[in-house]
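> Pasting the sequence and the predicted model now:
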Amino acid sequence: MEAFLVSTGLVALGEMGDKTQLLAMLLAARFKRPALIVLGILVATLANHALAGALGAMVAQALGPQLLRWIIGLGFLAMAVWMLVPDKADDEGVEGSARRMGVFATTVIAFFLAEMGDKTQIATVALAARFEGALVAVVAGTTLGMLIANVPAVYLGHRFASRIPMRWVHGVSALIFALLGLATLLWA
């Protein structure tokens, strides 16, 4: 229980004001599908933190910090370009499974990439090492901490979405991903 509670508290506090909160608000403003975005955050965080807890140190060592940095940085730049591509579903008002899958997949990819090399992922590796044998409790705790920090941001973004022009949301999203990509590539 200690591993779960410590992991939850550390990550919830550590994520306050983090880039993922801004990302959550931007995704909610762009797609206006808060439930799918929250589900995407949950899936991405579970996948990312499970990998971090179980394999994080091994993967970083096998790839080396330079290659890992390039993969993450280029991934952010790709997301920046993707954010600038107009979404036909937004323009046409199309409702359906293709759009829902797009919102979910975009959220999963964006959050998974945003957490790569982030302090939360590093904390998950450290917590899993500290609480050896409690991997499930650590991953559950860090995931809950992420949700505590980001779910309110999703609903705030969704609430104010009608007041924000979509072109601005696309542009700001692209800018943030581009800055994250450049920061990752330029600063070790």
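Happy to help now that I have it.

> Please make it C-alpha for all contacts and neighbour counts, starting now.
Fine.

> Give me the most central residue, the chain.
In the chain, the residue lying closest to the centroid (CA atoms, centre = their mean) is residue 111, at 1.8 Å.

> what's the spacing between the host helix or strand of that one and its chain's center?
Assigned by DSSP states H and E, residue 111 belongs to helix 97-115. Distance of helix 97-115 from its chain centroid, counting by CA atoms, centre = their mean, to the nearest Å, is 9 Å.

> For that helix, enumerate the helices and strands it packs against.
helix 19-31, helix 34-84 (3 or more CA pairs under 8 Å, 6 or more residues apart in numbering; DSSP states H and E).

> Use this one as the comparison:
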Amino acid sequence: MAETWAAFLVSFGVIFVAELGDKSQLMAMTFATRYKVWQVVVGITAATTVVHLASVGIGAGLGEALPTGWINIVAAVAFFGFAAWTLRGDSLTEDEQQKARRATGSAVIAVGAAFFLAELGDKTMLATVTLATQYDWVGVWIGSTIGMVAADMLAIVVGRILGQRLPERVVRYGAATLFALFGVALLVEGIVEVV
């Protein structure tokens, strides 16, 4: 049980930070201007639950197949990549903005489908895969899902109450720094195990 809680806490923190400033937050804010907040949250939660379940499946399989030291080194490189990706920033393309505005049918299905597709191959999905190679998959799945939903809810609330986004530059640098720190910790741990 302690391993599951540790996996939950680490995954929640990593994915919450990864989601800050991500295009998914921008999508959540956009959908929240068109649909009821509860519909957006349910759609995000459903999509995230499915994507992150697949992610932990992939990560747990890799974790069983590869030596731990090398996994840590690869994971460190991945986290350095996430830091660089976060520094680059994310924004919605004009096409993605149009899709968010034109979504028809059930709001929950529209939001869920959009988030599902947006998250495939996104840094939060890749971070979840990486975490599942290191930690208990159940804790990673629950923590990463709740972390992402919490970050998107924060964006909705901040966007609706303040009518503006979080200071993008501060969020981007803070998130990138945390990713880099996770990367350094994993790299040191991996090198110690390999050597």
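Arrived safely, thanks for sending. Note that the coordinates shown come from a computational prediction; the quantities given were computed from them, not determined experimentally.

> one step back: buried residues, the helix holding residue 111 of structure 1. List them.
Neighbour-count burial for helix 97-115 of structure 1 flags 99-100, 103-115 (criterion: 16 or more other CA atoms under 10 Å).

> quick one, that helix and helix 34-84 angle?
On the basis of axes from the mean of the first three to the mean of the last three CA atoms, to 10 degrees, helix 97-115 of structure 1 is oriented at 80 degrees to helix 34-84.

> Go through the helices and strands packed on helix 97-115 of structure 1 and pick out the most buried.
Highest mean neighbour count among those (mean count of other CA atoms under 10 Å): helix 19-31, with a mean of 24.

> And the contacts of that one?
Residues outside helix 19-31 of structure 1 that contact it (CA atoms under 8 Å, 6 or more residues apart in numbering): 15, 34, 37, 90, 103, 107, 111, 114-115, 149-151, 153-162, 164, 166, 169-170, 173.

> quick one on the thing from earlier: and the helices and strands packed on helix 97-115 of structure 1: which comes nearest residue 4 of structure 1?
helix 34-84 (13.1 Å; CA to CA).

> helix or strand right after the closest one?
Next along the chain after helix 34-84 of structure 1, taking DSSP H and E as the criterion, comes helix 88-92.

> Could you list the buried residues of that following helix?
Judged by neighbour count (16+ other CA under 10 Å), helix 88-92 of structure 1 contains no buried residues.

> Can you tell me which helices and strands it packs against?
So helix 88-92 of structure 1, by 3+ CA pairs under 8 Å, 6+ apart, packs with no helix or strand.

> still on that earlier bit, farthest pair in the buried residues of helix 97-115 of structure 1?
99 and 115, at 24.1 Å, using CA to CA across the buried residues of helix 97-115 of structure 1.

> what's around residue 17 of structure 1, how many residues?
11 (other CA atoms under 10 Å).

> separation between it and residue 25 of structure 1?
12 Å (CA to CA, to the nearest Å).

> Please apply the same query to residue 112 of structure 1.
From residue 112 of structure 1 over to residue 25 of structure 1 (counting by CA to CA), the distance is 16 Å.

> Which residues are in contact with residue 39 of structure 2?
Residue 39 of structure 2 neighbours (CA under 8 Å, 6+ apart): 107-108, 111.

> if you set the cut-off to 6 Å instead, what comes out?
The contact partners of residue 39 of structure 2, by CA atoms under 6 Å, 6 or more residues apart in numbering, come to residue 108.

> which one in structure 1 is aligned with it?
When structure 1 is aligned by TM-score structural alignment, residue 39 of structure 2 is paired with residue 36.

> In structure 2, which residues correspond to the helix or strand just after the helix holding residue 111 of structure 1?
Scanning forward in sequence from helix 97-115 of structure 1 by DSSP H and E, the next helix or strand is helix 119-130. On structure 2, the counterpart of helix 119-130 of structure 1 by TM-score structural alignment is residues 123-134.

> any idea how far that stretch is from the chain center?
For stretch 123-134 of structure 2, the distance to the chain centre is 9 Å (CA atoms, centre = their mean).
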